[in-house]
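S.K.: sequence first, predicted model second:
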Amino acid sequence: MSTYATPPGGLPPETQLLTGRAIFTTAYAVIPRGVMTDIVTSALPGWHGARAWILARPLSGFAETFAQLVMELAPGGGSDRPEPDAGAEGVIFVTSGTLSLRLGAEHHAMGPGGYAFLAPGADWSVVNPGTVPAGFHWIRKAWEPAEGITPPPSFVTREAEVAPIAMPGTDGRWTTTRFVDPADLAHDMHVNIVTFEPGGAIPFAETHVMEHGLYVLEGKGVYRLNGDWVEVEAGDFMWLRAFCPQACYAGGPGRFRYLLYKDVNRHPKLRPFG
């Protein structure tokens, strides 16, 4: 059975040591679960009964393509007009509680593992109909037009309905759950789930143009980031700039799993600053 980490909230005691694992470099950042406290949440216009841990946003000179938020909705909380940018696409991934998502004229009940792709300009709203808080990731990107390509349609699914695909030569120790077809050029971002069984590893330093947001859903692992070894666990977030060398191995007795964002399927911009 899958488990999905959520931010702990609260505040640490005054007796706790200051030393921690948070780090921000020119190539990557690590935001450990322990720093996702109440005092770093944001309230958002158009939302009620909601708070957000904003883990990534476009930042000049660093990662520039996406924003990633962990949302927490109190019972009855939500939004009738959640997306302020008509050109933005989004993904919702539920980690706890229940969500009622209205997408056009259709209503979807979503629980942990629920996944929704929200096309640019989609008419949607969301509310927590339950009696306990609901948690979900909200990943946003400006959809990039390309000649002859129309935006992809919205859809709703859940992890349990999507078969993971084993990476070649790994005997299933390294798998990826892909919610969209990688060959579909209408999609200029992928939000997948990567799973490593004990003993699974990325055995080489991937170095590529795609930016990443990685939120650890389950287990623990050790990541090699730009020459540094970083230990991470469920609830931690990693933010990787383009071309940051990266590799990892599962570091515990159970599975190591994370939610992965990457930008794909577009020409590099030659004039990124206009």
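M.R.: Perfect, thanks for sending it.
S.K.: only C-alpha atoms for contact and neighbour calcs from this point on.
M.R.: Noted.
S.K.: how far away is residue 239 from residue 262?
M.R.: Distance, residue 239 to residue 262, by CA to CA, to the nearest Å: 11 Å.
S.K.: got it, and residue 247?
M.R.: Counting by CA to CA, the gap from residue 247 to residue 262 is 16 Å.
S.K.: before we move on, back to that, more neighbours: residue 239 and residue 262, which one.
M.R.: residue 239 (24 against 19; other CA atoms under 10 Å).
S.K.: what about the more buried one, which helix or strand?
M.R.: Applying DSSP states H and E as the criterion places residue 239 in strand 237-240.
S.K.: now swap in residue 221 and tell me
M.R.: Counting by DSSP H and E, residue 221 is found in strand 220-225.
S.K.: residue 257 now?
M.R.: Applying DSSP H and E, one finds residue 257 within strand 256-263.
S.K.: that strand packs against which elements?
M.R.: strand 189-196, strand 212-218 (3 or more CA pairs under 8 Å, 6 or more residues apart in numbering; DSSP states H and E).
S.K.: and the angle from the shortest one to strand 256-263?
M.R.: Spelled out, it's strand 212-218. 160 degrees (axes from the mean of the first three to the mean of the last three CA atoms, to 10 degrees).
S.K.: also this one, for the comparison:
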Amino acid sequence: MFQKLLTLAALLLIPTAVHAGSGLKIVATTNDYAALARAIGGDRVTVKSLAKATEDPHFVDARPSYIVALNRADILIESGAALEIGWLAPLVKGARNKNVLPGASGRVRGSVGIQLLDIPVELDRSQGDIHALGNPHFLMDPLNSGIVARHLAEVFCRLDADGCASYQNNLSRFSQMLNTRMKIWTETLAPYGGMPIVTYHNTWRYFASRFQLQAETFLEPKPGIPPSPPHLARVIKKMKAAGMKVILVEPFQSRKTAEVLAGHTG
């Protein structure tokens, strides 16, 4: 399958082997990183996200257009915590672009400066789809987006010195906006401090940690393992005992499963 993608991508690359146009060409693995790149880069960058907002970033369907985008990119932004381990490497290999190879100046790891949670003591596949470097969903803590934004500004300034003042101004505006929003979000969620919640996947650990919620109950029996009837029965029992009233799911996860549990727990 991937060999077919390489063939199609190679045909698309033939007329555009030389980068054209001005400004930094950026490819981000997810919509979150793409949004941050646009916020900091402004009109000096063009940004493409590989994964859609409604797509599970652990499992992204490779397309020839992704290889073409990576071939033309000056910068590739990834999580840096193996979120994309199942699909990104073959695309980068097929793109044949030294700018986005591991260790290259254009290869940006979002995890730089982030204190990762859930780093496993030992690796065992029986534990499910765990991440060796830690939980990669750190952008669920809004303050971590500020850390990533500062890192992006540094990279953009290094690769486009003429635009550095613009990037720094955009970073300042973003930081001010984030500080304002954080005050609102913190005040809004303060009354719910300590509340236990149920989530489909362990995506919400950083969010819960920032706003003092308890996100220790999951619809998945183990990361990446679909819910089973016996496990859901245990979750229902736990929800009733603890009076849990909130179940969080993402667009690409089964809302039906959450609705069934909500029906059983009131």
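M.R.: Cool, got the structure. Predicted model only: the values in this text are computed from it and were never measured.
S.K.: quantify their similarity with the TM-score.
M.R.: The TM-score (TM-score structural alignment, normalised by the length of the second structure) is 0.26; 125 aligned residues with a CA RMSD of 6.5 Å.
S.K.: for the second structure, what's the longest helix?
M.R.: Determined from DSSP state H, the single longest helix within the second structure is helix 164-189.
S.K.: for that one, which residues meet the burial criterion?
M.R.: 164, 166-168, 170-171, 174-175, 178 (16 or more other CA atoms under 10 Å).
S.K.: the second structure: helices as residue ranges?
M.R.: Going by DSSP H, the second structure shows helices at 2-13, 31-41, 64-72, 88-95, 142-159, 164-189, 205-210, 229-242, 255-265.
S.K.: so which bits of the strand holding residue 257 of the first structure are buried?
M.R.: 256-263.
S.K.: repeat for stretch 257-266 of the second structure
M.R.: Result for stretch 257-266 of the second structure [16+ other CA under 10 Å]: buried residues 258, 261-262, 265.
S.K.: from the residues you listed, which is closest to residue 241 of the second structure?
M.R.: Taking CA to CA as the measure, residue 241 of the second structure sits nearest to residue 265 out of those, at 9.8 Å.
S.K.: I'd say the closest one and residue 242 touch.
M.R.: No: between residue 265 of the second structure and residue 242 there is no contact under CA atoms under 8 Å: 10.7 Å.
S.K.: follow-up on the earlier one: tell me what the strand holding residue 221 of the first structure is packed against?
M.R.: Right, strand 220-225 of the first structure is packed against strand 228-233, strand 246-250 by 3+ CA pairs under 8 Å, 6+ apart.
S.K.: buried residues in the shortest one, which are they?
M.R.: Neighbour counts using 16+ other CA under 10 Å place 246-250 of strand 246-250 of the first structure among the buried residues.
S.K.: now do the strand holding residue 221 of the first structure against strand 246-250, angle only.
M.R.: 160 degrees.
S.K.: and strand 220-225 of the first structure with strand 228-233, angle?
M.R.: Using the same axes, to 10 degrees: strand 220-225 of the first structure against strand 228-233 is 150 degrees.
S.K.: in strand 220-225 of the first structure, which residues are buried?
M.R.: 220-225.
S.K.: so can I have a markdown table of those residues showing distance to residue 205 of the first structure?
M.R.: What follows is the buried residues of strand 220-225 of the first structure, written out as a markdown table (distance: CA to CA, whole Å):
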| residue | distance to residue 205 of the first structure |
| --- | --- |
| 220 | 19 |
| 221 | 15 |
| 222 | 13 |
| 223 | 10 |
| 224 | 8 |
| 225 | 8 |
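S.K.: residue 88 of the first structure: which of those residues is nearest?
M.R.: Once CA to CA is applied, the member of those that ends up nearest residue 88 of the first structure is residue 225, at 29.4 Å.
S.K.: quick check: the closest one touching residue 28?
M.R.: Yes: counting by CA under 8 Å, residue 225 of the first structure touches residue 28, with 7.2 Å between them.
S.K.: so who does residue 71 of the first structure touch?
M.R.: 50-53, 135-138 (CA atoms under 8 Å, 6 or more residues apart in numbering).
S.K.: rerun that using 6 Å as the cut-off
M.R.: 51-52, 135-136 (CA atoms under 6 Å, 6 or more residues apart in numbering).
S.K.: what kind of secondary structure is it in?
M.R.: strand (DSSP: H, G, I helix; E, B strand; the rest coil).
S.K.: ok, for it, nearest residue in space, not its chain neighbours?
M.R.: Nearest non-adjacent residue to residue 71 of the first structure, counting by CA to CA, 6 or more residues apart in numbering: residue 52, 4.5 Å away.
S.K.: count of residues packed around the one you found?
M.R.: With other CA under 10 Å as criterion, residue 52 of the first structure counts 21.
S.K.: for whichever strand or helix holds it, packing partners?
M.R.: Using DSSP H and E, residue 52 of the first structure sits in strand 48-56. If contacts are counted by 3 or more CA pairs under 6 Å, 6 or more residues apart in numbering; DSSP states H and E, strand 48-56 of the first structure sits against strand 66-79.
S.K.: any idea which helix or strand comes after the strand it packs on?
M.R.: Following strand 66-79 of the first structure in sequence, per DSSP H and E, is strand 88-96.
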